[in-house]
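Visitor: The amino acid sequence is not available; the structure is as follows:
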C-alpha cells in the first residue's frame, strides 16, 4: 500500500490589464509525461496558513506581485489527486484564486532552489484564446474554460471542480 503525504496547495490566476494570464513553465511530476508544461503560480500551504494566505505569499515569492488574502476573496476552482516525485507520494488539493495585477511583469522575490531551476524554463502571459487553442499541457486542466467569466468579473458562488488529469485527445481524422 502506497502511503501518500497530504500536500494542500494554493495557486493564483493572475490577470494583467490586457486580460492575459501568467503561466510558469515546468516539468511535471509523475503521473504526467516528463515534457515541459505550464502551470499557475502557487505552492504548498505552510503550517497555520489559509489557502488565500498561501496564494498571496506564493504570488509575491514567484512573481513579485503583492496581493492580500482579502483581495483574493473566495476560491474560484479546486481540483485534487495523487502524484509522486523522486519516490515520494503525495495527495494534493489545489485551491485556485483569481486576481488582477497592475502589469504583466514577473519579478520573483524568494524562490526555492527547485523553483530557481524551473524559473529558467520561462514564463508567459497568455490570452484566453491562446490557452484554449494550445496543444501544450496546461495545469489545471480546464483553466481556459474558466477565464471568460473571471475576466468579465463573473464569479460562481461555488468553486468550479476541475479535472486532475488531462483528457485524452481523439486521434480521429489523423
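Guide: That came through, no problem. Nothing here was measured: the structure is a model prediction, and the numbers come from that model.
Visitor: Could you use CA atoms for every contact and neighbour count after this?
Guide: Noted.
Visitor: Just confirm residue 131 is within a strand.
Guide: No: Residue 131 sits outside any strand when classified using DSSP: H, G, I helix; E, B strand; the rest coil, being helix.
Visitor: what's the neighbour count on the closest residue to it other than its chain neighbours?
Guide: Residue nearest to residue 131 in three dimensions, not counting chain neighbours: residue 144, with 5.6 Å by CA to CA, 6 or more residues apart in numbering. Residues contacting residue 144 under the criterion other CA atoms under 10 Å number 19.
Visitor: another structure for you, compare them:
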C-alpha cells in the first residue's frame, strides 16, 4: 500500500497519456500550471486525461487528443499501451490517484498548431502554452515534466520497449 498525503479528497481513476510525434521527430507538450497550487510552479505535460465510463484506452486517446489539441486521429493511429504507470498528484482541490497507460500517435509532416476550441474551461486556464519539442531536447532537459521520468523514458518507449513504471508521487 502506498502512503499518500492526507491533504485533499482523493479521486481514483484510469487515464491515458498520449506521446504525439510529428514527421520531424518532435513531441507535443503543454506548458502547464495549477492556479490553485502556485507552489508547484510550471511543468511540461503530455496530452491526455481520465477515461470516461465505457471508454477503452483507444476511445480516450482519440477523444482527449481532439479535445485538448484539435488533432483528429482514428483509433487505428493509436499505438499499444506499452507504458503503464500509477501516479498521484494534486489538481485543483482533489488528489488524483491514477492508473495510466501511455500510447503513441505519429503524425505525418510537421506538427500543427493547437486548436483550443474543444478544451474544458480548466484546461484553458491550466495549459498556457504548447511546444513541439525535438526528442533529443526532451531527453536532455532539466525542466519539470508530467510524467516525471518522461525525459528518461520517452526514447525507450518510442523504440517499442515495454515500461512498467513504479508508483510516482508527483505532487
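Guide: Everything's here; your move. Not measured: the values here are computed from a predicted model.
Visitor: TM between them?
Guide: Once the chains are laid over each other, their TM-score by TM-score structural alignment, normalised by the length of the second structure reads 0.80; 162 aligned residues with a CA RMSD of 2.6 Å.
Visitor: on that earlier part again, any idea what the residue nearest to residue 131 of the first structure aligns with in the second structure?
Guide: Under the alignment (TM-score structural alignment), residue 144 of the first structure maps onto residue 151 of the second structure.
Visitor: for the spatially most central residue of the second structure, what are its contacts?
Guide: In the second structure, the centroid-proximal residue (CA atoms, centre = their mean) is residue 46; its distance is 2.9 Å. By CA atoms under 8 Å, 6 or more residues apart in numbering, the residues touching residue 46 of the second structure are 17, 18, 19, 28, 29, 30, 146, 147.
Visitor: And those, which two are furthest apart?
Guide: 28 and 147 (13.5 Å; CA to CA).
Visitor: Between those two, which has more neighbouring residues?
Guide: residue 28 (24 against 18).
Visitor: mind listing what the more buried one touches?
Guide: Counting by CA under 8 Å, 6+ apart, the residues that residue 28 of the second structure touches are 19, 20, 21, 46, 47, 111, 130, 131, 132, 133.
Visitor: how many other residues sit next to residue 137 of the second structure?
Guide: So residue 137 of the second structure, with other CA under 10 Å, has 12 neighbours.
Visitor: Show me what it lines up with in the first structure.
Guide: By TM-score structural alignment, residue 137 of the second structure lines up with residue 130.
Visitor: Average offset of the lengthiest helix in the first structure relative to the second structure?
Guide: Counting by DSSP state H, the longest helix found in the first structure is helix 51-63. Compared with the second structure after the fit, helix 51-63 of the first structure shows a mean deviation of 1.1 Å (mean CA distance after the TM-score superposition for the first structure).
Visitor: who does that helix touch, helix- and strand-wise?
Guide: Other helices and strands packing on helix 51-63 of the first structure, by 3 or more CA pairs under 8 Å, 6 or more residues apart in numbering; DSSP states H and E, are strand 9-15, strand 42-44, helix 69-72, strand 88-100.
Visitor: Dump those to JSON lines, plus mean neighbour count.
Guide: Output for those, formatted as JSON lines (neighbours: other CA atoms under 10 Å):
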{"stretch": "strand 9-15", "mean neighbour count": "25"}
{"stretch": "strand 42-44", "mean neighbour count": "22"}
{"stretch": "helix 69-72", "mean neighbour count": "15"}
{"stretch": "strand 88-100", "mean neighbour count": "20"}
